[in-house]
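Q: mind folding the following:
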Amino acid sequence: MIMSFRWFGEKGDSVTLNQIRQIPGVKNVVGALYDVPVGDPWPMDKILRLKRQVNDNGLALEVIESVNIHEDIKLGAPTRDMYIENYRESIRNLAKAGVKVICYNFMPVFDWVRTELFRPLGDGSTAMAYNHELLRNMSPNDLVAYVENNSNGFELPGWEKDRLSELKTVFEQYSDIDDEKLFENYKYFLEGIIPVCEEVGVRMAVHPDDPPRSLFGLPRIVINKKNLDRIVRMVDSPCNGITFCTGSLGANRENDLPEMIRYFGGMGKIPFAHVRNIKFLDGESYHESSHLSSDGSLDLYEIMKAFYDIHFDGYLRPDHGRTIWGEKARPGYGLYDRALGVTYLNGLWEALSKSNSAV
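A: Prediction:
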């Protein structure tokens, strides 16, 4: 396991690289370029500048999250070949800079969705939350306005204004796109990029839909074991893999996370993992919690044991944390609770390693 930590850049993050390097066990930064429009190729000079920033602080940059996919690719629009070619150029440039894994998603319109960004919890902290009943009474524009007005002044990944400025038009374009059509367009994309990934040694790792269910009538397909199995077999290659996000997949109560880790890990399909915890509320609603198993509904010991059992040697990072100790940060991505998450996950891993070596 290679422990890593997400960073949004010097202008977009309340956390600094100097702080990240002080977290025990963290040697890798998961980064991205946030000033390149979706669909444009990532320029070599900007990639190298990011790499230098990270390396100058004694950290490695081997995972990128995310090279976002233009909506025309998901829609199967006539312009998709141009955007796929741009994506191939980005992959080649990232490989030249030493990047090994690209985390991405195939979610229509919205990436992750939450109805609360700073829900007060009983211990005085706050956390992101998803209220399914509340969302049913919101319009897409209501949701966008809420996120924009409650993000602590940060522009959030997947919620960039240029992507969401024409919601009515985009929803009309998706009116005839169902799950099967989205699978078809997804396969076309993979067939276009995976040969380049094999050529340059980059592994793609799709992030599950967050939450793993249809929203506002949009198709969502990266939601469960059955669909993930179909995705990794659509283009059967070591470079076509999964970002195993326990919080996203865990929000579907039917997903058996340890079993899925062993299944896809046994196939060599998990190059990257996000590990976090959630606390179920009524029905399909939940709020995020600390990583500690007893604080949430997911058993992180069993999850980490599954990763240990498959001899996981990929990249792993703590995912969304609470906002604690008065920190002002982007929702889910403060320093303190994620650093506690690193320590907890490393502790579980050390205990698993030592207890098994003693047998």
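
Q: going forward, measure contacts and count neighbours with C-alpha atoms only.
A: Fine.

Q: for the residue positioned nearest the centre of the chain, which residues are in contact?
A: Nearest to the mean C-alpha position of the chain, by Cα atoms, centre = their mean, lies His207 at 5.1 Å. Under the criterion of Cα atoms under 8 Å, 6 or more residues apart in numbering, the neighbours of His207 are Cys103, Tyr104, Asn105, Phe106, Val222, Ile242, Thr243, Phe244, Cys245.

Q: tell me how far Val101 lies from Ile242.
A: 10 Å (Cα to Cα, to the nearest Å).

Q: joint contacts of these two?
A: Joint contacts of Val101 and Ile242 (Cα under 8 Å, 6+ apart) are Met204, Ala205, Pro271, Phe272.

Q: okay but the last one is in contact with Ala205, surely?
A: Going back to what we said before, that points to Phe272. Yes. In this structure, Phe272 is within contact of Ala205 by Cα atoms under 8 Å, at 6.8 Å.

Q: what's the overlap in contacts for those two?
A: Common neighbours of Phe272 and Ala205 (Cα under 8 Å, 6+ apart) are Val101, Cys103, Ile242, Thr243.

Q: can you verify the last one is assigned to a helix?
A: Spelled out, that is Thr243. No. Counting by DSSP: H, G, I helix; E, B strand; the rest coil, one finds Thr243 to be strand, located in no helix.

Q: what residues are up against it?
A: Thr243 touches Cys103, Ala205, Val206, His207, Pro208, Ile270, Pro271, Phe272, Ala273, His274, counting by Cα under 8 Å, 6+ apart.

Q: how about this one, so we can line them up?
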Amino acid sequence: MIRDCKKLEQTWRWYGNYDSISLQEIVQTGATGIVTALHHIPIGDVWTTEEIEKRKKEIEDAGLRWSVVESIPVHEDIKRQIGNYENYIENYKESLKNLGKCGIKTVCYNFMPVLDWTRTDLEYETADKSTALRFEESALAAFDLYILQRSAAKSSYPEQVIQEAEAFYKKLSSKDAEILTDTILAGLPGSEEGYSLDEFKEMLKSYKGITANDLKEHLYHFLKEVIPAAEQAGIKMAIHPDDPPFPLFGLPRVVSTESDAKSLLDVVDSVHNGLTFCTGSYGARADNDLTGMVKRLGHRINFIHLRSVQHESGKSFHEANHLEGSADIPSVMRAIIEEQLNRKKTGRDDTDIPMRPDHGHKMLDDMNKESAPGYSLIGRLRGLAELRGLETGIRNTLEIH
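A: You can find the predicted model right below:
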């Protein structure tokens, strides 16, 4: 019997003053760690120790721990390598240094250009009448072709999707078109920027000529600059995959597959250059072998988002219940626990990897309350409870306590 192996640290994403869910309510979910950011600080500015300590004290006064920063946003100039990007990188390093001084040791971030995570429907009704987030390829194509009217849009989609998009658009009322536009451009929770239609068009123009290879090289440059600073600060960096994991609006996305992840890890071979393993984002692609990715890349996983999506036709999907859908979450959980055992055997001190239930359906009393899309209270509580039980059951089966 193997004993004394720490469990995953159960965490909860909280949006500070913007969040309708209180820290006291989070305490009652059983989570012990908070995942949050200083959303009020402009992108590119330094996070000062004063601001960090203020947020940290607020969390600790509620009996919780600030476990993970999600996220320090990467300025668009860094992604494009234009303007003041070098100064923004230096500011990023300074923020990491200050977080390290304050005892916060894990930072999640992403490198998605212009748009953060993207959905086309925030109120998709599931079989049990709860509502979920959905990405519908024909809806995105309808927006791209007929609302945004991007010149190269037609070459981005198969003919069948173009036909479905035309049919979709013809059924839209003006109000529906406005809702679709806001859903795509206004910015979902965690994204720090929203755009008007004209602003979005200008941002797309600013990426003209930047290929996937260019964006990868810009990411690798960022890693070579930032990871040494993270090492000095004692911080584990954890890059979040693209969501969804494929190009949108002609913009390249370069953290979508196992190959992408391995390449960026190889650029700076350090445990401080690690992954946020999001089973929902990677899992939106059927060709990503989630369990295999944990087995092969698990030693570089610094943070975990657990959720499942249900694949539909083409690239479409919707958020499933945490233990349902297209992802084999039990198999993934077992692989994560096995990774923890490997860490213990090799003397690593980071066996209690932070994990959070990612997204959740609106259900029960969630329906009567305001909450950020994907970040309902009861829906995520259900997810956390299911994941907690799954972990406990697997550990008991393996006789790990």
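
Q: TM-score for this pair?
A: For these two chains in superposition, a TM-score of 0.93 is obtained (TM-score structural alignment, normalised by the length of structure 1); 352 aligned residues with a Cα RMSD of 2.3 Å.

Q: rewinding a little: nearest to Arg52 of structure 1, out of the shared contacts of Phe272 and Ala205 of structure 1: which one, please.
A: Val101 (18.0 Å; Cα to Cα).

Q: what's the neighbour count on that closest one?
A: Using other Cα atoms under 10 Å, Val101 of structure 1 is surrounded by 28 other residues.

Q: wouldn't Ser290 of structure 1 be in contact with Leu300 here?
A: No. If you go by Cα under 8 Å, Ser290 of structure 1 and Leu300 don't touch, sitting 10.8 Å apart.

Q: overlap of the contact sets of the two?
A: Joint contacts of Ser290 of structure 1 and Leu300 (Cα under 8 Å, 6+ apart) are Asn277.

Q: what's the spacing between the aligned partner of Met128 of structure 1 in structure 2 and Leu248 of structure 2?
A: In structure 2, Met128 of structure 1 lines up with Leu133, judged by TM-score structural alignment. According to Cα to Cα, Leu133 of structure 2 and Leu248 of structure 2 sit 18 Å apart.

Q: more neighbours: which of these two?
A: Leu133 (25 against 19).

Q: which residue ranges of structure 2 form strands?
A: Ranges of strands in structure 2, per DSSP state E, are 9-13, 33-36, 65-70, 106-109, 121-125, 131-135, 236-239, 273-278, 301-306, 309-311, 317-319, 354-357.

Q: select, out of those strands, the one closest to Lys345 of structure 2.
A: Closest to Lys345 of structure 2 of the strands of structure 2 is strand 301-306 (Cα to Cα; 16.7 Å).

Q: run through who's touching the closest one.
A: By Cα under 8 Å, 6+ apart, strand 301-306 of structure 2 touches 106, 108, 236-238, 274-280, 294, 322, 329, 353-358.

Q: over to stretch 220-234 of structure 2?
A: When contacts are defined by Cα under 8 Å, 6+ apart, stretch 220-234 of structure 2 is touched by residues 78, 89, 92-93, 96-101, 105, 236-237, 264, 267-268, 272-273.

Q: hmm, 6 Å instead?
A: If you take Cα atoms under 6 Å, 6 or more residues apart in numbering as the criterion, stretch 220-234 of structure 2 is touched by Lys93, Lys97, Gly100.

Q: what's the matching range in structure 1 for it?
A: Using TM-score structural alignment, stretch 220-234 of structure 2 pairs with 187-201 in structure 1.

Q: buried residues of the matching stretch, list them for me.
A: Using 16 or more other Cα atoms under 10 Å as the test for burial, stretch 187-201 of structure 1 gives Lys187, Tyr188, Phe189, Leu190, Gly192, Ile193, Ile194, Val196, Cys197, Val200, Gly201.

Q: distance of whatever residue of structure 2 lines up with His320 of structure 1 relative to Lys315 of structure 2?
A: The equivalent of His320 of structure 1 in structure 2 is His359 (alignment by TM-score structural alignment). As judged by Cα to Cα, His359 of structure 2 and Lys315 of structure 2 stand 19 Å apart.
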